[in-house]
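> predicted model and sequence below, questions to follow.
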Amino acid sequence: MFNVSLMRWIDDRVGNLACNALAYKKRLLSLLERSKNNGALPSFKKIAVMKFFGFGSIVVASPALAALRESFPDAEILFVTFKSNKDILEILRVADRALFIDTSSLQAFTTSTLQVAATLRREKVDLALDLEFFAKFPLVLANLAGIKQSAGYYLTQEHWRRTLLDIPGSYNHYFHTKDIFLSLVYLLRTGDLYYVGFDEFRKRYKYPQIEIRSQELERVQALLRENSVDGDIIVLNPNSSVDLAPEVRKWPEERYGELADRILAENPDAHVILIGAKSEEHYVNRVRSHARNGRVLSLAGKLSLRELTALFSIASLLVTNDSGPMHLACLTDTPIVGLFFGDTPTLFAPVASRVEVVAPSLYSIPMFTVYNGKDVFAGRPAETIANVPAQTVSVEDVMQKVRALLEPAQHSNGVDEDRPTVH
């Protein structure tokens, strides 16, 4: 696979040069054309939404896509992303069509990028909606595709964004990322630079409640029966995305093992299921080795994304590092304990009716933000930073949250559960 670190390096170095050059070109053309804006709100026939990194982020963006559909009902929505995100798009069904960039190799990346740009040019797309906060690639791709207007987030340290973004949105790190994505659609729809009506607008759009297909549920249930799993299911996800400082965001593996034993000691009829991708199987098995109870099972590498969602739908609880599966579980309204060691739940907390979060109250958090490109901390590369904040969180700290959610529900966290069903 095309190395993510190399991809980010290219995006930073080459992307900055390309965006500056494109900004100069656009300024020159604007001087020559002097096109007039009559103040009318835009009307679009085709919109290309661009979101590349993290399938969990696509889940978080799903309310914005629903708002976009409602705001521009006559527009065709194309979703442009990496090929690795194909499964989550098929689950969410948030666009009319999807176009994919292949990251399996540098050659595949280059070829597929040019093909997607040619397709977007041929389709005469009116608007590129850039849902990346710091990547340069979406705006470069939009210019390659000849898309006339771009909407995205204006960050002051990248002055070329002022020129390349025809509709510059406000990034507000005091709001959840779901609402930050929604704010850009609100701006498109209303032109309200002060977001006076945004609070009412954002409350209208929630994560969809997806419908689990029978074939995936039956496959998961058969797998559980094969391993003599019955009773309550508690899922633990000890992994985090390989794209961004995974070690910093992981709770120590031995504590996950101890947590599994503690949960099972207090819930004698339950089973603990460890999950992970095929590439994470070795690490998850190592986590499993720290647990002494025989009712701990690893299904790492054995479930598709749809099957993982089916597992969440029958689970009593998910305990997880900040990661894509955490957001995926929100689609089935699974009770979630989310662990945050490098980022803040203010921006990325799971959104479901029963949620608890654990985040050390350290000045260092969040470590990685859109302002430092999410690849450095205190001037050091992210991969060199140890998971010291995670080590400050004890097993008992997490058990308190687990107990709160395993008890019969006394109240919800105020999240509106009136969500559309996606088949």
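Structure received.
> contacts, neighbours, all on C-alpha from now
OK.
> which residues of the stretch 101-250 of the chain fall in helices?
For the stretch 101-250 of the chain, the helices defined by DSSP state H, counting those that start in this stretch cover 106-123, 137-144, 160-164, 177-190, 198-202, 214-226.
> do you know which of those helices lies nearest V60?
For the helices of the stretch 101-250 of the chain, proximity to V60 was assessed by Cα to Cα; helix 177-190 is nearest, at 5.2 Å.
> which other residues reach that closest one?
Defining contact as Cα atoms under 8 Å, 6 or more residues apart in numbering, one finds that helix 177-190 is touched by 41-42, 60-61, 63-64, 67-68, 71, 131, 151-153, 167, 169-172, 192-193, 195, 198, 201-202, 347-348.
> which of those residues count as buried?
60-61, 63-64, 67-68, 131, 151-153, 167, 169-171, 198, 201-202, 347-348 (16 or more other Cα atoms under 10 Å).
> including distance to L6, could the helices of the stretch 101-250 of the chain go into TSV?
Below are the helices of the stretch 101-250 of the chain laid out as TSV (distance: least, Cα to Cα, whole Å):
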stretch	distance to L6
helix 106-123	10
helix 137-144	13
helix 160-164	23
helix 177-190	26
helix 198-202	36
helix 214-226	36
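> ok, the nearest residue to V116 once chain neighbours are set aside to I77 distance?
Counting by Cα to Cα, 6 or more residues apart in numbering, the nearest residue to V116 once its immediate chain neighbours are dropped is L99, at 6.5 Å. Look at L99 and I77: by Cα to Cα, to the nearest Å, they are 11 Å apart.
> just I210 next, same as before
According to Cα to Cα, I210 stands 20 Å off from I77.
> more neighbours, those two?
I77 (24 against 19; other Cα atoms under 10 Å).
> that one: what secondary structure?
At I77, secondary structure determined by DSSP: H, G, I helix; E, B strand; the rest coil is strand.
> which residues does it contact?
Counted by Cα under 8 Å, 6+ apart, I77 has contacts K46, I47, A48, V49, R69, A95, D96, R97.
> one more to weigh against that first structure:
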Amino acid sequence: MLGPSLRALRNRFPDARITLLASPAGARAAPLLACIDDVITHRATWQDASGALPLDPTREIGLVETLRGGAFDAAFIFTSFSQSPWPPAFACYLAGIPRRVGQARDFGGSLLTVRATPPPDCTHQVDRNLHLLQAIGVAVGDRDLAVAPPAEAEASADRALRRLGIAPGEPFVLVAPGASCTARRYSPSRFAQAITRLGRAVRMPIVLTGSPREATLVETIRVRARSACVRSLGGDSSVVELAAIVARARLLVGNNSGPMHLADACRCPMVILYSGTDLEEQWQPRRAPATLLRRPTPCEPCYRFECPYHMECLDIPASEVADACLDMLERTAHRARVPARIGAASSAPGS
């Protein structure tokens, strides 16, 4: 979601050294963004939604010292609609960074040297990030997500697929059943049923993938899916390898999670089980052909990590998921998909 803003910053300041301050998960995705020179990895208390991060003031003091050592000229603080810029702004203030740019409706004193008024909450996150730059006069070019997997990730993706018996250029369906919280995960049993139905109708491998912590989930679905065409990458793929695998897929099936954004960046057609945790307008794919499946509920958007109402927003029959996949495969059968790389042309959704 930050890629277009980083490209805009690079275009405005071509000789600048751009350092990304990111969570461990964000840092693992940083190699996909060609505009970054360095990464500072930090588990920030202001991003600890679960409250599980142990009390350790030295951790934040260490961040301030790291930032001070970087002798940065400016800090651009990008936040979602629900995040506050003030904690990271305070760290940057203590580090002596002279120019601190963020967007907030509430007043936070002089912690920000430039405080932009944020756009409406329903604004797409890509546009929200770019809004911050526009507020200080940075010209905005394209708004498309794009990734640039390193050569070693491309080679690793080919090796991983080859181990599953999938030759270079051979079409396959990629299924990513995981998500960062249970409120965004479609039922594993229904995933298995949908895969079973899809496997009876298509003549291509169906590949399951997930993060290391999702390996058990992936294996559970593989065992339950009664189809000889199902293969599994387990939880062995890194984010950068996954991006390269998504770029090779004929179709992605998953939840509203990271692989969905990778598919949008790679222009990979997708069918997404989009839970009611968020507004579609905030995070939905905008460039790749996409079908979003969700049942309307009075509690959406809930912004919860766990659902107390039996996941009614994802009460979608497996047959409907399989039919949506077949429809997307048919609609995009003759579509020449151009891999989205920095500077590459992109196709309009559904074209």
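Happy to help now that I have it. Since the model is a prediction, treat every value here as computed from it, not as a measurement.
> returning to that earlier point: quick one: which of the helices of the stretch 101-250 of the first structure is nearest E254 of the first structure?
The minimum distance between E254 of the first structure and the helices of the stretch 101-250 of the first structure falls on helix 214-226, with 24.4 Å, by Cα to Cα.
> contacts for the closest one?
D230, R306, E307, A310, L311.
> which of those lies closest to D261 of the first structure?
D230 (16.9 Å).
> follow-up on the earlier one: closest to E396 of the first structure out of the helices of the stretch 101-250 of the first structure?
Across the helices of the stretch 101-250 of the first structure, E396 of the first structure has its closest neighbour in helix 214-226 (28.4 Å, Cα to Cα).
> and stretch 279-288 of the first structure, which stretch of the second structure?
Under TM-score structural alignment, stretch 279-288 of the first structure corresponds to residues 213-222 of the second structure.
> buried stuff in the matching stretch?
Within stretch 213-222 of the second structure, judged by 16+ other Cα under 10 Å, the buried ones are E214, A215, L217, V218, E219, I221, R222.
> right, and the secondary structure at the last one would be what?
It refers to R222 of the second structure. Strictly by three-state DSSP, R222 of the second structure counts as helix.
> that one reaches S232, doesn't it?
Yes - assessed by Cα atoms under 8 Å, R222 of the second structure is found in contact with S232 at 7.0 Å.
> what do those two both touch?
With Cα under 8 Å, 6+ apart, R222 of the second structure and S232 have common neighbours L208.
> what's the matching residue for L68 of the first structure over in the second structure?
Using TM-score structural alignment, the partner of L68 of the first structure in the second structure is L9.
> and the contacts of helix 214-226 of the first structure, which are buried?
The buried subset of the contacts of helix 214-226 of the first structure (16+ other Cα under 10 Å) comprises R306, E307, A310, L311.
> which residue lies nearest the spatial centre of the first structure?
By Cα atoms, centre = their mean, the first structure has its centre lying nearest to S57, at 1.5 Å.
> right, and it touches M326 too?
No - with contact defined as Cα under 8 Å, S57 of the first structure does not count as touching M326 (10.6 Å).
> thinking again about what came up before, any chance of the buried residues of stretch 213-222 of the second structure in CSV, with secondary structure too?
CSV is the format used below for those (three-state DSSP):
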residue, secondary structure
E214, helix
A215, helix
L217, helix
V218, helix
E219, helix
I221, helix
R222, helix
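> all strands for the stretch 1-150 of the first structure, in order.
Assigned strands in the stretch 1-150 of the first structure, in chain order: 46-50, 76-82, 97-101, 127-130, 149-153 (criterion: DSSP state E, counting those that start in this stretch).
> any chance of those strands in a markdown table, with distance to H271 of the first structure too?
A markdown table is the format used below for those (distance: least, Cα to Cα, whole Å):
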| stretch | distance to H271 of the first structure |
| --- | --- |
| strand 46-50 | 40 |
| strand 76-82 | 35 |
| strand 97-101 | 38 |
| strand 127-130 | 42 |
| strand 149-153 | 44 |
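> which of the ones you listed sits most buried?
Comparing those by mean neighbour count (mean count of other Cα atoms under 10 Å), strand 127-130 ranks first with a mean of 27.
> so which elements touch that one?
Counting contacts by 3 or more Cα pairs under 8 Å, 6 or more residues apart in numbering; DSSP states H and E, strand 127-130 of the first structure packs against strand 46-50, helix 137-144, strand 149-153.
> rewinding a little: any idea how far K148 of the first structure is from the closest residue in space to the residue nearest to the centre of the first structure that isn't next to it in sequence?
Spatial nearest neighbour of S57 of the first structure, chain neighbours left out: G324 (7.3 Å); criterion: Cα to Cα, 6+ apart. To K148 of the first structure, G324 of the first structure is 33 Å away according to Cα to Cα.
> between these two, which one's more packed in?
Just comparing G324 of the first structure and K148: by other Cα under 10 Å the higher neighbour count belongs to G324, 19 against 13.
> R255 of the first structure is nearest to which of the helices and strands packed on strand 127-130 of the first structure?
Nearest to R255 of the first structure, of all those, is strand 46-50, at 37.7 Å by Cα to Cα.
> what's next to the closest one, contact-wise?
Contacts for strand 46-50 of the first structure (Cα under 8 Å, 6+ apart): 75-81, 120, 123-132, 138.
> now do stretch 213-220 of the second structure
Contacts of stretch 213-220 of the second structure (Cα under 8 Å, 6+ apart): P177, G178, P188, L208, T209, G210, S232, G234, G235.
> and the two most separated of those residues?
P188 and G235 (15.6 Å).
> aligned against the second structure, show me the partner of S353 of the first structure.
Looks like S353 of the first structure aligns to A288 there (TM-score structural alignment).
> SS state for that match?
Assignment for A288 of the second structure (three-state DSSP): coil.
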